[in-house]
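Student: okay, sequence plus prediction incoming.
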Amino acid sequence: MNILLPAVSLLLVASGPAVAQRPDAEAAAVQRTIQTFFAGMRAGDSALVRSTIAPGAVFHTISNRGGTTQVQPESPADFLKAVGTPHQQVWDERITFDKVLVDANLASVWTPYEFYLGSTFSHCGYNSFQLVKLAAGGWKIAHIIDTRRKEKCK
């Protein structure tokens, strides 16, 4: 019995790092999906952006008009059409990953951003992404909601 306890303890300690690596790998995969979304947006490649979006995805933006906070729906189909329609300036949303939370097939990601039209600053805010891991296709964006403002960035 004395030999069994140290052996079991050793197995538990040795298996710890393997278990701890899994969430990091999933968080990295979630980040890649979001990076691909913005790479497609910068390239004007609606097919690349579409590849990151789950069926039935929902987009929202939060605005403050006349001192009143409003939640406005945005059509993913209209967004994809706009991305794929030629435009003079590159749509360059520069993000950093503030928080990436993963549990099973659900991920929540918080990213501060600054948006540029070409090299000209347009607006900033925060994105909140909800992603799902689908059996076919891996991590996909199910919901995006963001804030938009011109000052007090980060």
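Tutor: Yep, that arrived.

Student: C-alpha only now, for contacts and for neighbours.
Tutor: Will do.

Student: now the helices for this structure?
Tutor: Taking DSSP state H as the test, the helices found in the chain are 4-43, 46-50, 76-84.

Student: of these, which stretch is the most buried?
Tutor: A comparison of those by mean neighbour count, using mean count of other Cα atoms under 10 Å, puts helix 46-50 on top with a mean of 19.

Student: turn the helices of the chain into a markdown table, columns for distance to T61.
Tutor: Converted to a markdown table, the helices of the chain look like this (distance: least, Cα to Cα, whole Å):
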| stretch | distance to T61 |
| --- | --- |
| helix 4-43 | 17 |
| helix 46-50 | 18 |
| helix 76-84 | 12 |
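
Student: hmm, I141 and I53 touching each other?
Tutor: Yes: if you go by Cα atoms under 8 Å, I53 and I141 touch, sitting 4.7 Å apart.

Student: out of these two, which sits in the busier spot?
Tutor: I141 (26 against 21; other Cα atoms under 10 Å).

Student: for the closest residue to F38 other than its chain neighbours, what are its contacts?
Tutor: Leaving out its chain neighbours, the residue that sits closest to F38 by Cα to Cα, 6 or more residues apart in numbering is E93, at 6.7 Å. E93 sits next to F38, R42, Y113, E114, F115, Y116 when contact means Cα atoms under 8 Å, 6 or more residues apart in numbering.

Student: the same query, at a cut-off of 10 Å, please.
Tutor: E93 makes contacts with 38-39, 41-42, 112-117, 121-124, as judged by Cα atoms under 10 Å, 6 or more residues apart in numbering.

Student: need the residues touching each of I53 and I141.
Tutor: With Cα under 10 Å, 6+ apart as the test, I53 and I141 both reach T33, I34, F37, L131, V132.

Student: and the comparison structure, right after this:
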Amino acid sequence: MNLRTTTLATLAAAAFSVLAGGNVQAKDTFSAPQREALGAVDALFAAMAKHDVDASRRLILPGASFVVVLPDGTVKIEPDTGYLDALGQHKEAFRERIWDAQVMVQDNLAQVWAPYDFHVDGKLSHCGVDSFSLVRNADGWRVAGVSYTVQKVGCAPSPLGSVK
């Protein structure tokens, strides 16, 4: 897998929507802090879908890392700056959907874990599991790191249905 493909996969981890995209689990089952943490993930996904580098930069802690586990088991690590640079260069339409999110919050630390599917220009690219680490500071919840798997074949159909 080349750097462009890896970067595209990195963009996938920060993609389209927990709250606005229709997470199949009822949003009212989450506490207020859990909903706030999910809102930060959602905001990052929305910024990615718009290729909005400035909004993304405000949502990511400087020095955050993006870690991808590729189908062959190779692990690639990219700094926040690599993610932001790539986001500004890509023009394809990105949409990632997550469902069945597990959200853990303790004081100013949160973890969001969820299966996802990722679409480029309306077509399924890959699926996997996203894991977001978030930290709450004076600016609110910010992404401290994203780790995810990439599965190119054998993706189960999403419970969210087809992409519209």
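Tutor: Thanks, I have it. Predicted model only: the values in this text are computed from it and were never measured.

Student: now the longest strand anywhere in structure 2, how far from the centre of its chain.
Tutor: Longest strand of structure 2, by residue count under DSSP state E: strand 123-137. The chain centroid and the centroid of strand 123-137 of structure 2 are separated by 3 Å under Cα atoms, centre = their mean, to the nearest Å.

Student: just checking, what packs against it?
Tutor: Under the contact criterion of 3 or more Cα pairs under 10 Å, 6 or more residues apart in numbering; DSSP states H and E, strand 123-137 of structure 2 touches helix 3-13, helix 32-49, strand 60-69, strand 94-98, strand 102-106, strand 109-120, strand 140-149.

Student: which part of structure 1 lines up with the third one?
Tutor: This means strand 60-69 of structure 2. Using TM-score structural alignment, the residues of structure 1 aligned to strand 60-69 of structure 2 are 53-62.

Student: cool, the first one as well?
Tutor: Applying TM-score structural alignment, one finds that helix 3-13 of structure 2 aligns to no residue range of structure 1.

Student: same question for the fourth one.
Tutor: Counting by TM-score structural alignment, strand 94-98 of structure 2 falls onto residues 91-95 of structure 1.

Student: list the buried ones in that stretch?
Tutor: Residues of stretch 91-95 of structure 1 classed as buried: W91, D92, E93, I95 (neighbour count, 16 or more other Cα atoms under 10 Å).

Student: once aligned to structure 2, how far is that stretch on average?
Tutor: Mean deviation of stretch 91-95 of structure 1 relative to structure 2 after superposition (mean Cα distance after the TM-score superposition for structure 1): 1.4 Å.

Student: tell me which residues touch the nearest residue to V58 of structure 1 once chain neighbours are set aside, please.
Tutor: Closest residue to V58 of structure 1 apart from its sequence neighbours, by Cα to Cα, 6+ apart: H143 at 4.8 Å. Taking Cα under 10 Å, 6+ apart, we find H143 of structure 1 in contact with 53-54, 56-60, 76, 108, 128-132.

Student: map H143 of structure 1 across to structure 2 for me.
Tutor: In structure 2, H143 of structure 1 lands on G145 (TM-score structural alignment).

Student: cool, Y126 of structure 1 as well?
Tutor: Pairing criterion TM-score structural alignment: the partner of Y126 of structure 1 within structure 2 is identified as V129.

Student: what about its match, how many residues nearby?
Tutor: With other Cα under 10 Å as criterion, V129 of structure 2 counts 17.

Student: ok, for it, nearest residue in space, not its chain neighbours?
Tutor: P115 (4.2 Å).

Student: what do we get in structure 1 for that neighbour?
Tutor: Checking TM-score structural alignment: P115 of structure 2 goes with P112.

Student: would you agree its match is in contact with H123?
Tutor: No: the pair P112 of structure 1 / H123 is not scored as a contact, 11.3 Å apart, by Cα atoms under 10 Å.

Student: joint contacts of those two?
Tutor: By Cα under 10 Å, 6+ apart, P112 of structure 1 and H123 have these common neighbours: E93, T147, C153.

Student: between the residues you listed, which is nearest D24 of structure 1?
Tutor: E93 (24.4 Å; Cα to Cα).

Student: quick one: contacts for V153 of structure 2?
Tutor: By Cα under 10 Å, 6+ apart, V153 of structure 2 lies in contact with P71, S125, H126, C127.

Student: the first one and C127 of structure 2, how far apart?
Tutor: Noted for P71 of structure 2: a distance of 11 Å to C127 of structure 2, by Cα to Cα, to the nearest Å.

Student: comparing those two, which residue is more hemmed in?
Tutor: C127 (28 against 14).

Student: appreciated, that's everything.
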